[in-house]
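**Q** Please find the sequence and the predicted model below.
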Amino acid sequence: MNIVVLVKQVPDSGAERTLSSQDFTVERASASNVINEMDEYAIEEALKIKEAHGGEVTVLTMGPAGATESIRKALSMGPDKAVHISDDALHGSCAVATSKVLAAALGQLNADLILCGAESTDGRVQVLPHMIAERLGIAALTGARKLTVDGSQLTAERQTDEGYEVVTAATPAVVSVWDTINEPRYPSFKGIMAAKKKPVQALSLAEVGVDAGEVGFAGATSQVLEYSKRPPRSAGTKITDEGDGGSQLVAFLATEKFV
């Protein structure tokens, strides 16, 4: 089975994240950049499927030159090769433009199964799996907490607030996963060394067949007009129990509309 895993490099969610004062895009140059957490679960699922059914796993990334670091980290987990779409014109691309570029590249890779995280920690829009599937004209099984492969048939348990739904589709298909699906493996020393020799194909916009005017700020369907930092957390309400602590607590909860 030919499996492609979409991997995004994002600023570490555990560190402070900022937007550029020039164009309001995520400041990546000075950030501590890592693989999007959900994508690590997609990589692990791809490797498990390969181990059970055979085939090849390719990592696909769209991002600046610095994303190579995350590509090598992904390869150290076990995938066979990677494709890196990098072009200065991509800076400022919205989700719609991103889906166009990724779908164009995926069309060249002829994937049976496309895996990705359910969301990215920097954008959290959860729309790319649907957009890519629509562009490619294939099924989308999103938000999976479990995935079963039987030949060309896929069965996923889609995680919901109330429990889960069972959905099925035939390959080719796009499947997005949550962090409940597995436990990603740690790269071994052997895997880290092997990743340095695995092929990484670099592609430009022209090579995937997308015009520069359709991406970046020129092709964006949304725009950030202004932003402000989250205000510092204020001190909470302290209740001193002098015999009426319970009454004070209930009154506070009622004021906040919890009771």
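**A** Yes, it's here. Residues are numbered from 1 along each chain as shown.
**Q** only C-alpha atoms for contact and neighbour calcs from this point on.
**A** Noted.
**Q** State which helix of this protein is the longest.
**A** Counting residues, the longest helix found in the chain (DSSP state H) is helix 37-53.
**Q** Moving C-terminal from it, which element do we reach first?
**A** Tracing the chain past helix 37-53, the next element assigned as helix or strand by DSSP states H and E is strand 56-62.
**Q** Show me how far that next one is from its chain's centre.
**A** Its chain's C-alpha centre and that of strand 56-62 lie 13 Å apart, by Cα atoms, centre = their mean, to the nearest Å.
**Q** The closest residue to residue 224 other than its chain neighbours and residue 227, how far apart?
**A** Leaving aside its chain neighbours, residue 224 sits nearest to residue 24 (6.3 Å; criterion: Cα to Cα, 6 or more residues apart in numbering). Taking Cα to Cα, to the nearest Å as the measure, residue 24 falls 8 Å from residue 227.
**Q** Between the two, which is the more surrounded one?
**A** The neighbour comparison of residue 24 against residue 227 (other Cα atoms under 10 Å) goes to residue 24, with 15 against 9.
**Q** Go ahead and confirm that one touches residue 226.
**A** Yes - using Cα atoms under 8 Å, residue 24 makes contact with residue 226 at a distance of 7.4 Å.
**Q** Now do the helices in the chain.
**A** Using DSSP H, helices in the chain cover 37-53, 68-76, 95-109, 128-136, 189-195, 205-208, 216-219, 245-255.
**Q** export these to CSV and tack on distance to residue 120 and mean neighbour count?
**A** Output for those, formatted as CSV (distance: least, Cα to Cα, whole Å; neighbours: other Cα atoms under 10 Å):
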stretch, distance to residue 120, mean neighbour count
helix 37-53, 7, 21
helix 68-76, 14, 21
helix 95-109, 11, 19
helix 128-136, 10, 20
helix 189-195, 24, 15
helix 205-208, 22, 15
helix 216-219, 19, 17
helix 245-255, 34, 13
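**Q** Okay, one more to line up with it:
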Amino acid sequence: MNILVVLRMIPDSAGELQLGEDGRSIDREWLDFQLNDFDDHALEEAILIKEAVGAKVTAVAVGEGANRVLQMAAARGADEVVALQFEEDTMISSRDIAASIASMAQARSADLVLCGVQSTEDLFGQLAPYVGALLDWPHVSGTNRIAATGAALRVTQERGAGVAVTYDLAIPAVLGVQTASKAPRYVSGSKLREASKTPIGRATIEPSGFERSAEIRELRLPAQGGSGEDLGNDPENVADRLVTILAVNGLTANGLARK
């Protein structure tokens, strides 16, 4: 079995976001980037299938910092790693990269394409459906367990409210992974150093073939509605401060508003 897994780099959600001068994009100059969490689970699922039934795993990463993530993928068990060259300082659009992923899957005779169910730049989870449409392969998104059985897959999909559905799916197929069967594994420093010797391939973006049906007109940062105060952990100081706050806001200690 040949598995192609997609790894997207996204802005660190803990970073401070600033808008670009055009008012329709995020200023990425000083942002840190990290691997999309759902794609991390897709990588782990690919490695678990490899360990269970034998497979070749190709990891393709796109976005700033892709090389270090590909080294991590190699340390975790990926057999081949490829960086998809993408225009810097732009949002990773599923529409724009889908054709390249589909082409790589065909060139490598992939039986299975895995990606995260969504990302912060693909909240509607469109990558798996786009790739499935281009390849004319069946696809399932929101998976939380994948088991390979010969020329088929048994896939569990989470539907919400505690409901899950299990499919028997013929390969080739495209899956959008929500959670792997096991948590993504830890990689030691020694394995990462060894993986740093792994050659990283290069691939270029191909025309998407999808017409743009919508565009971003304007972005706004959330309006700040108030602030918080750390009261510390000393009970007496916390109590005194709470009484002061109540008094300043026209409340007595027993919670009744002063007239």
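**A** Sure thing, it's come through. Nothing here was measured: the structure is a model prediction, and the numbers come from that model.
**Q** After superposing, tell me the mean distance of the longest helix of structure 1 to structure 2.
**A** In this overlay with structure 2, the average offset of helix 37-53 of structure 1 from its partner residues is 0.9 Å by mean Cα distance after the TM-score superposition for structure 1.
**Q** how far off helix 68-76 does that helix point, in degrees?
**A** Counting by axes from the mean of the first three to the mean of the last three Cα atoms, to 10 degrees, helix 37-53 of structure 1 lies at 30 degrees to helix 68-76.
**Q** Compare the helices of structure 1 and report which one is nearest to residue 147 of structure 1.
**A** helix 37-53 (8.3 Å; Cα to Cα).
**Q** who does that closest one touch, helix- and strand-wise?
**A** Under the contact definition 3 or more Cα pairs under 8 Å, 6 or more residues apart in numbering; DSSP states H and E, helix 37-53 of structure 1 sits against strand 2-6, strand 56-62, strand 113-117, strand 173-177.
**Q** post-alignment, the longest one versus structure 2, mean distance?
**A** Put plainly, it is strand 56-62 of structure 1. Averaged out, strand 56-62 of structure 1 is 1.4 Å away (mean Cα distance after the TM-score superposition for structure 1).
**Q** Who are the packing partners of that strand?
**A** By 3+ Cα pairs under 8 Å, 6+ apart, strand 56-62 of structure 1 packs against strand 2-6, helix 37-53, helix 68-76, strand 81-85.
**Q** out of these, which comes closest to residue 241 of structure 1?
**A** The closest of those to residue 241 of structure 1 is helix 37-53. By Cα to Cα, the value is 43.5 Å.
**Q** what is the orientation angle of the closest one with strand 2-6?
**A** Per the same axes, to 10 degrees, the angle that helix 37-53 of structure 1 makes with strand 2-6 is 170 degrees.
**Q** OK, contacts around the residue positioned nearest the centre of structure 2?
**A** Of all residues in structure 2, the one closest to the mean position by Cα atoms, centre = their mean is residue 36, 2.7 Å from it. Contacts for residue 36 of structure 2 (Cα atoms under 8 Å, 6 or more residues apart in numbering) come out as 7, 8, 9, 10, 116, 119, 120.
**Q** As a markdown table, those with neighbour count and distance to residue 247 of structure 2 would be great.
**A** Output for the contacts of residue 36 of structure 2, formatted as a markdown table (neighbours: other Cα atoms under 10 Å; distance: Cα to Cα, whole Å):
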| residue | neighbour count | distance to residue 247 of structure 2 |
| --- | --- | --- |
| 7 | 29 | 54 |
| 8 | 26 | 51 |
| 9 | 24 | 49 |
| 10 | 22 | 46 |
| 116 | 30 | 51 |
| 119 | 22 | 46 |
| 120 | 16 | 43 |
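**Q** Just give me the closest of those to residue 73 of structure 2.
**A** Closest to residue 73 of structure 2 out of these is residue 7 (9.3 Å), distances taken as Cα to Cα.
**Q** So that closest one sits against residue 59, correct?
**A** Yes - contact criterion Cα under 8 Å: residue 7 of structure 2 and residue 59 qualify, at 7.0 Å.
**Q** Overlap of the contact sets of those two?
**A** Common contact partners of residue 7 of structure 2 and residue 59 (Cα under 8 Å, 6+ apart): residue 43.
**Q** what's the burial count for residue 187 of structure 2?
**A** Using other Cα under 10 Å, residue 187 of structure 2 has 12 other residues around it.
**Q** Count the residues that sit near the residue nearest to residue 113 of structure 1 when sequence neighbours are not counted.
**A** Setting aside the residues directly before and after it, residue 113 of structure 1 is nearest to residue 3 in space (Cα to Cα, 6+ apart), at 4.9 Å. Residues lying near residue 3 of structure 1 (other Cα under 10 Å) number 23.
**Q** For residue 174 of structure 1, see how far away residue 3 of structure 1 is.
**A** 10 Å.
**Q** Now do the same contact list for residue 37 of structure 1.
**A** Contacts for residue 37 of structure 1 (Cα under 8 Å, 6+ apart) come out as 117, 120, 121.
**Q** Throw the helices of structure 1 into TSV and include distance to residue 238 of structure 1, thanks.
**A** Conversion of those to TSV gives the following (distance: least, Cα to Cα, whole Å):
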stretch	distance to residue 238 of structure 1
helix 37-53	37
helix 68-76	45
helix 95-109	44
helix 128-136	44
helix 189-195	51
helix 205-208	57
helix 216-219	48
helix 245-255	10
